[in-house]
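# quick check, what structure comes out for this input:
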Amino acid sequence: MAVERFQIQISDEVLDDLQYRLNHVRWPDQVEGAAWEQGTELSYLQSLVAYWRDHFDWRVQEAKLNRFSQFRSNIDGIDIHFVHERGKGPNPLPIILTHGWPDSYLRYQKMIPFLTDPAAYGGDPEDAFDVVVPSLPGFGFSSHPNRRGMNNYHVSEMWAKLMTQELGYTKFAAAGGDMGSGVTRYLAANHPELLVGIHLTDIGIIRDLVNAQDPSGLSEAELQYKKKAQEWLALEAGYISIQSTKPQTLAYGLSDSPTGLAGWMIDKFRAWSDCNGDLRQRFSEDELLTHIMIYWVTNTIGSTTRMYYENSRSLPPLGRIEVPTAVALFPADILLPPKEWAVRNLNITRWNAMPRGGHFTALEEPESLAKDIREFYRPFRTMK
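I've put the predicted structure just below:
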C-alpha cells in the first residue's frame, strides 16, 4: 500500500475487557521489607493498578496521541506505523528517530515540537526538522512480523526504504537509543550515502569488551566498563536472558494479565530512569500507563520481546562507522560506554555528557536532548 493516514481507534470491547481484568486481579504476596529488591514492589503496583482501574482515561490519551500526523505504509510485507511532523522553518532537515524496549514511539512525543518548531521555544527556525518517528515492526501500531529474522539490521533496511522510497528524502539524519541505537548504527554502516550524520544516546552493551579474554590491551576506562557490565548483567539482566531465549513462554502470562504486563515494564522504567528510586519524580501515572496501554491494546508484548531473540542470533557483524556521529550520554543511563572504544568504532565528532537524565532520554529530558541534536546537525544542513 502507499502511505496512508492513520488514527488510533481502540474498540470499546478491548477497553471493557481490560476493565474486567483490572477488577479481578489475583495478587501475589511479597516478603516483608523487600521493597524493590526482588522486582516491582507490590504496594506501588497495587497503587498504579488502582489508578488505572478507577481514574485513567484512555480516550483522553488517545485523543492526545491523534494530534500527531500519523501514517502507515507497507514495507517488506509489514505495515509500519509512523509519525511524520513537518518542520516550521525555511529548510527543515529530515530526521528519523528510533525507539527501543520497553518504550515505544511515545519515547519521542515530548521532543517532537522542540525539533519541528524550535522558534516557538526560543530557538532558531533554521534548526527545524521534518521528524519521522516509526514504531518498530511488532511494536505498537506496526503489524507483527510473521517470519524469522526481524532484527536491528533488517529494520535499518526498512527505514532506508521508508525515508527514500515512501517519503522521498534523498539525504537525512537519524537518531536513536536502546534498540534504536542499533538500528541507527546499521543504517549508517550500510547506507552512509543517505545520512548526514547519526546521533546516539547509547551504544548498547559492548559485548567485545564484556567478553574480552585478554585485558592487557584495554584502557583503564575499558577495564572499568568490563567490570561494571559483568556486574550489571549478573544482577539486572534476567529480562535479557528470558527475552532472548524463551520470549514465547513469557508472552502467555504478559499478554493475558495487564497487571503482569505493568509489573514487567515498570521495573525497567524505575531502574533505568534518573528517578532516584521514585518513579513519580520523572513520570506521571498517565504517562506510564499510556506506554503500558500501547502494549496492551495492540497485544504486542510477545512480538516486541521477540526482537531480543532475533538480535541475539541473526545480527551480522557491524564494522567501523564512518558517518559523523554524536553521542549524548545521560548520567543515569545503563553502562555508559568508554570513549576510547567509541572513537575506535565510530567517527565521533561530538561527545557530550548531559547534566541529568537516564535511559528514557527524550521522555526524561526532551528539551536538552533536542538542543543537543540541533547543535550537532547545524553544520551538516548544507549537505542534504
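
# drop to CA atoms for contacts and neighbour counts, all remaining ones
Fine.

# so where do the strands sit in the stretch 251-384 of the chain?
According to DSSP state E, counting those that start in this stretch, the stretch 251-384 of the chain carries its strands in the segments 321-329, 346-353.

# ok, residue 83 - contacts?
Residue 83 sits next to 68, 69, 70, 71, 131, 132, 133, 134 when contact means C-alpha atoms under 8 Å, 6 or more residues apart in numbering.

# and the longest helix along the chain, what does it pack against?
Taking DSSP state H as the assignment, the helix of the chain that covers the most residues is helix 220-236. Packing contacts for helix 220-236, counted by 3 or more C-alpha pairs under 8 Å, 6 or more residues apart in numbering; DSSP states H and E, involve helix 207-210, helix 339-345.

# please provide the structure for the following sequence as well, for comparison with the first:
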Amino acid sequence: MSSKKSSKGEKLKNEKKLEEPSSLGKYFIVFLVLGGLTAYSAYKYLSTPLEKPVLDLEQWWGPYPIDLKKDVSIRPYQIEFSDVIVNDLRERLLHSRPLTPPLEDVGFNYGFNTNYLTKVLDYWKNNYNFKEREQFLNKYKHFITNIQGLDIHYMHVKPKVSANVTVVPILLIHGWPGSIREFYEIIPKLTTVRPDQKFVFEVIAPSIPGFGFSQVRKYFLRFRTQETKHNPDT
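Below is the predicted model:
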C-alpha cells in the first residue's frame, strides 16, 4: 500500500511540475498582450495631432471703450536711448538702497546673488555704452502695428536674394521671459543662402505682449498671445 501511495504522490508532483511551465507561459502571454496594448495606446496618444484651437480673431485686448478708428497701419520703429532716459536710469542707480549681503557660499540658490548684482549695477552706471547698444539693436528693421487694440512691436528681416531663390517666411517667437534679442545671431544664418540650398528665410520676430516694445493690459492673464499674430500684413 505504501509503495502505491508513494508512486501516486510522485505522479502528482510530476504533474504539477509539468503544469508550472504551462502556467508561466500563460502569464507571459497575458503580460505580452497587455504590454502591446499599452504601447499601442501610448503611440496613438502621442502620434495623434492636437485639435486646432478655436481663436477669436476679433477679441479686443486694448483699453475700453473700443476704438474702431485705431491706427492699424504698419509704422517703422526706431529703438532710442535718449539722454533723458539714460540719465534718469543712472540717477536711480546712484540712489539705490544698500543691498542685503547674501549667505556664504550660496551662489544663486536663493535668488540673484547681491554680490554679483553690485557688479551689474556698477557696470550699468559707469561702463554700459547705450549708444553702441542702440546702434546694434537697430541693425534690423523694426515696426509697430496695432492688433486687436494692442500696439505690437516686431522685427521684419527680408533676405536679399535673386528671383530664382525661394523665400520662406518664418515666425520666431521668443520665450517667457525673453526678448527678440535672442535672435540677433541666428537671423543672418536664416536670411543668407547656403551653397547647397535654393531657399532662404524671411524672418518675422514679434515682441510678445508685455515684452520689449509691445503693449499689454492689466487683464493680460487671460490673454492668448497667438491671437495677436494673425495679422497677414506683418
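
# ok, back up a step: now render the helices and strands packed on helix 220-236 of structure 1 as TSV, adding mean neighbour count and distance to residue 158 of structure 1.
As requested, these are exported to TSV (neighbours: other C-alpha atoms under 10 Å; distance: least, C-alpha to C-alpha, whole Å):
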stretch	mean neighbour count	distance to residue 158 of structure 1
helix 207-210	14	25
helix 339-345	14	24
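
# residue 90 of structure 1: which of the ones you listed is closest?
Of all these, helix 339-345 sits nearest to residue 90 of structure 1, with 34.2 Å by C-alpha to C-alpha.

# which bit of structure 2 covers the closest one?
Alignment note (TM-score structural alignment): helix 339-345 of structure 1 is unmatched in structure 2.

# neighbours around residue 120 of structure 2, how many?
Neighbourhood size, residue 120 of structure 2 [other C-alpha atoms under 10 Å]: 13.

# hmm, back to that, mind listing which of the contacts of residue 83 of structure 1 are in strands?
70, 71, 131, 132, 133, 134 (DSSP state E).

# enumerate every residue touching the fourth one.
Contacts here follow C-alpha under 8 Å, 6+ apart; on that basis residue 132 of structure 1 touches 82, 83, 84, 85, 94, 95, 96, 97.

# and with 10 Å instead?
Contact analysis of residue 132 of structure 1 by C-alpha atoms under 10 Å, 6 or more residues apart in numbering lists 69-70, 82-86, 94-98, 105, 112, 162-163, 167, 174.

# follow-up on the earlier one: and of the helices and strands packed on helix 220-236 of structure 1, who's closest to residue 306 of structure 1?
helix 207-210 (19.8 Å).

# enumerate every residue touching the residue nearest to residue 322 of structure 1 when sequence neighbours are not counted.
Closest residue in space to residue 322 of structure 1, ignoring its immediate chain neighbours: residue 347 at 5.1 Å, by C-alpha to C-alpha, 6 or more residues apart in numbering. Listed by C-alpha under 10 Å, 6+ apart, the contact partners of residue 347 of structure 1 are 197, 198, 320, 321, 322, 323, 324, 325, 326.

# for residue 59 of structure 1, same thing?
Residues in contact with residue 59 of structure 1, defined by C-alpha under 10 Å, 6+ apart, are 9, 10, 15, 65.

# quick check: the farthest pair among the residues you listed?
Greatest spatial distance among the contacts of residue 59 of structure 1 (C-alpha to C-alpha): 15 and 65, at 16.8 Å.

# what span of structure 1 is stretch 42-52 of structure 2 aligned with?
The alignment of stretch 42-52 of structure 2 onto structure 1 (TM-score structural alignment) covers no residues at all.

# now swap in stretch 11-19 of structure 2 and tell me
By TM-score structural alignment, stretch 11-19 of structure 2 lines up with nothing in structure 1.

# quick one, strands of structure 2?
Under DSSP E, structure 2 gives strands at 75-77, 142-147, 150-157, 166-171, 199-206.

# between these, which gets nearest to residue 96 of structure 2?
Among the strands of structure 2, strand 150-157 sits nearest to residue 96 of structure 2 (C-alpha to C-alpha), with 31.0 Å.

# now that closest one: which residue numbers in structure 1?
Under TM-score structural alignment, the counterpart of strand 150-157 of structure 2 in structure 1 spans residues 78-85.

# next one: stretch 109-128 of structure 2
With TM-score structural alignment as the criterion, stretch 109-128 of structure 2 aligns to 37-56.

# what's residue 179 of structure 2 aligned with over in structure 1?
Checking TM-score structural alignment: residue 179 of structure 2 goes with residue 104.

# how many neighbours does the aligned residue in structure 1 for residue 95 of structure 2 have?
Superposed on structure 1 with TM-score structural alignment, residue 95 of structure 2 falls opposite residue 24. Neighbour count of residue 24 of structure 1, defined by other C-alpha under 10 Å: 8.

# do the same with the one 4 residues further on
Taking other C-alpha under 10 Å as the criterion, the count of residues near residue 28 of structure 1 is 6.

# for it, what are its contacts?
Residues near residue 28 of structure 1 by C-alpha under 10 Å, 6+ apart: residue 42.

# now which of the contacts of residue 347 of structure 1 would you call buried?
With burial judged by 16 or more other C-alpha atoms under 10 Å, the buried subset of the contacts of residue 347 of structure 1 is 197, 198, 321, 323, 324, 325, 326.

# map the third one across to structure 2 for me.
Residue correspondence to structure 2 (TM-score structural alignment): residue 321 of structure 1 is left unmatched.
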